[in-house]
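structure, please.
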Amino acid sequence: MFFHRFLFNSPTHLFLLLILTTSSTNSADSSDKNSPSGPEINITKRISFPDFSPNNPRTINQDISLLGSAAISTENGCVHIPETNLQYSAGRAIFSSPIRMLDPNTRTPASFTTTFSFQFKNPSNTSGYTSGGLSFIIVPDEFTVGRAGPWLGMLNDACEDEYKEVAVEFDTRMNPEFGDPNDNHVGVNLGSIVSAAAVDASGFGVHLNDGSVHRAWITYDGPRKFLEIYLGPDGTVPPTRAIYSGNLDLSPYLNEYMFIGFSGSTGHNHTQVHSICSWNFTSVSKAFLRVPSSESCETKITLDSYKVVPSKTPSSFYIFVAVVVLLLVIMVNLYFNGKRKERNDSDEIAVVPKGKQRLSPPNRARKFSLAEISSATRGFGELQILGSDARSVTYKGTLLYGCNVVVKRFSSKFFSSRASDRRILIKEIKAIGKIRHPNIVSMRGWCFDRQETIVVYDFVPNGSLDKWLFGFGVLPWTRRFKVVKDVAEALSYLHSKDLAHKNVKTSSVFLDISFRALLGDFGFLLSSMESTRFESLVSQKVDVFEFGVLVLEVVSGRGRRSEPGELDLLDLAWAMHESEEKAKLVDRRMGPVVNPDQAIRVLEIGLMCTLNDNKGRPSMEEVVEYLNLERPIPDLPQSRPVSLFPYSSTTGLCSGYSCTPFK
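Prediction:
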């Protein structure tokens, strides 16, 4: 632990680590190349959980890791995900030791067979509705909890683009955006929530959410790359007909060693308890023994997957040079640490305590050092800049383990000399950092180093919504409608946590590789001069107002600002409503595939969000219900209200209808 902390304490140490790692890797690689392959052997691993009761020796020895909302029930000896009626939660039950799933030399996946019994129960207060599902998963780590909601706890928020994952899902909710055939299906997922293959379980007489105990049999032949899945009642032999069988190459989604287990999740409005009551697993992987050299004895035969110490030892001269360099690095480190301590002692504000920090899972926001941020952004290089405004500069960065991030560096000149301003900002950033929602860009962490205030977000590959609405291409109506619903879900979730976004606009909405909308680029308090106005004027009510304007932009394909002499978008929308010509506002570039009734309905919801707070402006929770057809939309007033804007324009805080603090 000391060596790890020492090496990462400065860029000089990082450089030394890279040198040591490179040299050791090269030596090992050269040894591997010179090592001939011997006879082939099988490595077998067996796991057996007849139940998960406290009396089971494997349970006592903590051979199963419970993450998130997963827990073992003392009543029936089953793993429950979630344990109780928890809304929007995710959990995993993972076997604690890694399993060899791939031969790295031949890239041949391991063969495995697993069978488990499971049951879905619906709490009595859900009236038969379910949300979520259960998956058998093969993942690269044993400490990460995936996303809640329809993501089944499979995807990893820490490094989604590079996250290797194989799963067999048993899903009781239909999500058309994921290609689900219905709300009772089995799917095979390879590094994505979108199933590579999905089968309707109803055609095999299986209803996953009927409350009965089911049993699944999954068999994979690694050399043949052939997968079979059987599903039937518990206590019986496997059915004669597989629910799925086909050729499937898992090798691109496997590391040599992986962790196996189960993941599950629930949604917002309705919940479901997933139980795993028994589990057996057997895997067989191929490996090669090494042929011993003439200088060694037969007892020193090792598996090819292990590294061999280089036989050639360095000369005494190189050892001397390495020792001298190491001593110099230690002396330089002690010198700069002393200087840093003197500067920290002279600071008026101790922003982050120097106490020992607990390591946090990779899907939790954490503190970054300034050296890490600088390395990720190539020293805040100009080529890394994505955008800038008067208050901050945004960079694209790449962390050491390969994940792309967005780094927002705030300008120090917008902080006042009072310590309370920065403490308020830090508190707000950390509160947002705890938020995890499928439609909110995850905050990876922050850096508070002397006068530096930096926020690190996940990088979303498809960029911001404004570039798709007003730039290249034309978004079809189905995707636009999905964007509106995604943003509404995100704001509703934020408001339920007593938080506000404070910067709702098309450039703050991002589209991932599946064109799912994620709300990001939060607004933050930046000076005491604005604090009173910020707290009193920019709040959840303004989020709703700005969401309404965003809806108009999405439906019309026009920006909120207009050319001189023309009506702004909000003025134009109300004028179209008064003349009963709202259909003319729908973006004609979408062509005939647009659903006009649905588009006009969404347009009316957007106008409703711009009503005065005391004249019918809904909450975001109500907006979600309107969009999901769960409640009728109230009638809009025939004409535009006299005092439309939520705050007086005479204060100078709002220009036109836009009251967002950052433009």
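
okay, CA-based contacts and neighbour counts for the rest of this
Noted.

same for the longest strand along the chain, what does it pack against?
Determined from DSSP state E, the single longest strand within the chain is strand 273-290. If you count contacts as 3 or more C-alpha pairs under 8 Å, 6 or more residues apart in numbering; DSSP states H and E, strand 273-290 packs onto strand 37-49, strand 79-81, strand 102-103, strand 111-121.

nearest to Leu155 among the ones you listed would be which one?
Leu155 lies closest to strand 79-81 among the helices and strands packed on strand 273-290, at 16.0 Å (C-alpha to C-alpha).

residues in contact with the closest one: which ones?
Identification of contacts with strand 79-81 by C-alpha atoms under 8 Å, 6 or more residues apart in numbering yields 52, 69-73, 90-93, 263-265, 273-277.

same thing but at 7 Å, please
52, 69-73, 91, 264-265, 273-277 (C-alpha atoms under 7 Å, 6 or more residues apart in numbering).

Gly387 in helix, strand or coil?
At Gly387 the chain is in strand, as set by DSSP: H, G, I helix; E, B strand; the rest coil.

pretty sure it is touching Val407, no?
No. The pair Gly387 / Val407 is not scored as a contact, 10.6 Å apart, by C-alpha atoms under 7 Å.

overlap of the contact sets of the two?
Thr394.

give me the more crowded residue out of the two.
More crowded of Gly387 and Val407, by other C-alpha atoms under 10 Å: Val407, with 30 against 11.

which ones are touching that one?
Applying C-alpha under 7 Å, 6+ apart to Val407 gives the contacts 394-397, 454-457.

next up, identify which helix or strand the closest residue in space to Ala488 that isn't next to it in sequence is on.
Of all residues not flanking Ala488 in the chain, Val624 sits nearest, at 5.9 Å (C-alpha to C-alpha, 6 or more residues apart in numbering). Assigned by DSSP states H and E, Val624 belongs to helix 620-627.

next up, for comparison:
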Amino acid sequence: MSKGLLLIWLIFFFQLVSLSTSSKDISFVFNGFGQSNLSLVGSATLLPNGLLQLAKDSQHQMGHAFIKKPVEFSSSKPLSFSTHFVCALVPKPRFEGGHGITFVISPSVDFTRAQPTRYMGIFNASISGSPSSHLFAVELDTVRNPDFRETNNNHVGIDVNDPISVESAPASYFSKTEQKNVSINLSSGDPIQVWVDYHGTVLNVSVAPLEAEKPSLPLLSRSMNLSEIFSSRRLFVGFAAATGTSISYHYLLGWSFSTNMELLQLLDFSKLPQVPRPRAEHKKLPFVLIIALTVILAIIVMAVLAGVYAEVSEPWEKVCGSK
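A predicted model of the protein is given here:
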């Protein structure tokens, strides 16, 4: 075999290997995050029971959780994926709940320039709307931002390079038993299922309570070409959450993802961690107030005892007897 022919054969062989590798579907599932291969940044924390908390319960926090290695989407096929996750947003007692959770696909996990509050830890005021962001997100938003054309504080939205959603709707799901859309309170603290499916050029987003099956009709359905958003097929998938003056505990219970809808693995609800319910803290009296109340109480007791002693010791009572 000539060297030229051998070189051609080697090039052809490596192209076949590359094509085979790039077309391999990727799937994973986490029933709880105790054994997950996630990169946690900012205030994201893995709790002992396998619950993933994205943002701390204080003001102006950001938390990010992404798969450590980027997903290699096939370059020989149209971009597609399906994901199913369970989350819970629990408002902190005595605070208005916010700001929400986003499912994110991005060529980078560098969100150092991102801002909390209404930018949800993935956008910022200076570059929002720029095509160079190469950012796709599905948001579960619990704060109304009129500047972002939001009509309520309980909605689901599709974001492309911008916190202003290209499409959004109040959180609800199509109930098979009632044959109508039923509202969901995202800030109820109860576990909520979310499905995001993208195939061809159609993106579908659905939500439902934990006890419900996947709705037959999606909440959001939009025709879009995500391949135009991403210049690379090596993309990170994960989640972000943020707080502002509004604060919630942002939890993830389980997550399944696949580049092939047919290979999407089911979540095992029996293995999902429980969502804690924070108790309202009782305000403690200041130390000075405690001392003052103690002194006042002591004076009252002494006055009462003095009065009783005076009542008993009246001289005229000893002569005439008590009335």
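
rewinding a little: just flag the most distant two among the contacts of strand 79-81 of the first structure.
Phe52 and Ser265 (19.8 Å).

quick one, which of those two is more surrounded?
Each of Phe52 of the first structure and Ser265 has its neighbours counted (other C-alpha under 10 Å); Ser265 has more, 34 against 23.

give the equivalent position in the second structure for that one.
In the second structure, the residue matched to Ser265 of the first structure (TM-score structural alignment) is Ala242.

I figured its match hits Gly121, correct?
Yes. Between Ala242 of the second structure and Gly121 there is a contact under C-alpha under 7 Å: 5.4 Å.

quick one: common contacting residues for those two?
With contacts defined as C-alpha under 7 Å, 6+ apart, the residues shared by Ala242 of the second structure and Gly121 are Met62.

for the residue nearest the centre of the second structure, helix, strand, or coil?
Note on the second structure: the residue nearest the mean C-alpha position is Ile101, at 3.0 Å, using C-alpha atoms, centre = their mean. Following three-state DSSP, we place Ile101 of the second structure in the strand state.

check Arg480 of the first structure too.
The local conformation at Arg480 of the first structure, judged by three-state DSSP, is helix.

mind listing what it touches?
Val554.

again with Thr117 of the second structure
60, 99, 242-244.

which among those residues end up buried?
60, 99, 242-244 (16 or more other C-alpha atoms under 10 Å).

those in strands, which ones?
Among those, the ones falling in strands (DSSP E) are Ala242.

show me where the stretch 51-200 of the second structure has its strands.
For the stretch 51-200 of the second structure, applying DSSP state E, counting those that start in this stretch gives strands covering 52-53, 62-67, 71-72, 81-91, 100-106, 136-141, 155-160, 167-170, 172-175, 180-183, 192-199.

top helix in the second structure by residue count?
Using DSSP state H to define each element, the second structure has its longest helix at helix 287-312.

and that one, how far from the chain's centre?
Centre-to-centre, helix 287-312 of the second structure and its host chain are 54 Å apart (C-alpha atoms, centre = their mean, to the nearest Å).

Provide the aligned range in the first structure for that helix.
The aligned range for helix 287-312 of the second structure in the first structure is empty, by TM-score structural alignment.

need the longest helix for the first structure.
Under DSSP H, the first structure gives helix 316-346 as its longest helix.

Provide the aligned range in the second structure for the helix or strand following that helix.
For helix 316-346 of the first structure, the succeeding helix or strand toward the C-terminus, using DSSP H and E, is strand 366-367. Residues of the second structure offer no counterpart to strand 366-367 of the first structure, counting by TM-score structural alignment.

for strand 366-367 of the first structure, packing partners?
Under the contact definition 3 or more C-alpha pairs under 7 Å, 6 or more residues apart in numbering; DSSP states H and E, strand 366-367 of the first structure sits against strand 443-449.

my read is that Ser248 of the second structure contacts Pro93, right?
No. At 8.8 Å, Ser248 of the second structure does not count as touching Pro93 under the criterion of C-alpha under 7 Å.

more neighbours: those two, which one.
A direct count of neighbours by other C-alpha under 10 Å for Ser248 of the second structure and Pro93 places Ser248 higher, at 30 against 14.

so what's the more buried one up against?
57, 89-92, 97-98.

one more time with 6 Å, if that's ok
By C-alpha atoms under 6 Å, 6 or more residues apart in numbering, the contact list for Ser248 of the second structure reads 90-92, 97-98.

thinking again about what came up before, now for the contacts of Thr117 of the second structure: which two are most distant?
Pairwise distances across the contacts of Thr117 of the second structure (C-alpha to C-alpha) peak at 10.0 Å, for the pair His60 and His99.

hey, what's in contact with both of those two?
Here His60 of the second structure and His99 share the contacting residues Thr243, scored by C-alpha under 6 Å, 6+ apart.

next, count neighbours for the nearest residue to the match of Ser265 of the first structure once chain neighbours are set aside.
Distance criterion C-alpha to C-alpha, 6+ apart; nearest residue to Ala242 of the second structure, sequence neighbours excluded, is Met62 at 4.4 Å. Residues lying near Met62 of the second structure (other C-alpha under 10 Å) number 27.

how close does Met62 of the second structure sit to Ser80 of the second structure?
Separation of Met62 of the second structure from Ser80 of the second structure (C-alpha to C-alpha, to the nearest Å): 28 Å.

and the helices in the first structure?
Taking DSSP H as the test, the helices found in the first structure are 2-7, 11-33, 57-60, 316-346, 370-376, 419-433, 465-470, 477-496, 528-537, 540-556, 569-578, 596-609, 620-627.

can you redo the ones you listed as JSON lines with distance to Arg147 of the first structure?
As requested, the helices of the first structure are arranged in JSON lines below (distance: least, C-alpha to C-alpha, whole Å):
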{"stretch": "helix 2-7", "distance to Arg147 of the first structure": "30"}
{"stretch": "helix 11-33", "distance to Arg147 of the first structure": "33"}
{"stretch": "helix 57-60", "distance to Arg147 of the first structure": "26"}
{"stretch": "helix 316-346", "distance to Arg147 of the first structure": "39"}
{"stretch": "helix 370-376", "distance to Arg147 of the first structure": "26"}
{"stretch": "helix 419-433", "distance to Arg147 of the first structure": "15"}
{"stretch": "helix 465-470", "distance to Arg147 of the first structure": "23"}
{"stretch": "helix 477-496", "distance to Arg147 of the first structure": "14"}
{"stretch": "helix 528-537", "distance to Arg147 of the first structure": "31"}
{"stretch": "helix 540-556", "distance to Arg147 of the first structure": "25"}
{"stretch": "helix 569-578", "distance to Arg147 of the first structure": "36"}
{"stretch": "helix 596-609", "distance to Arg147 of the first structure": "28"}
{"stretch": "helix 620-627", "distance to Arg147 of the first structure": "20"}
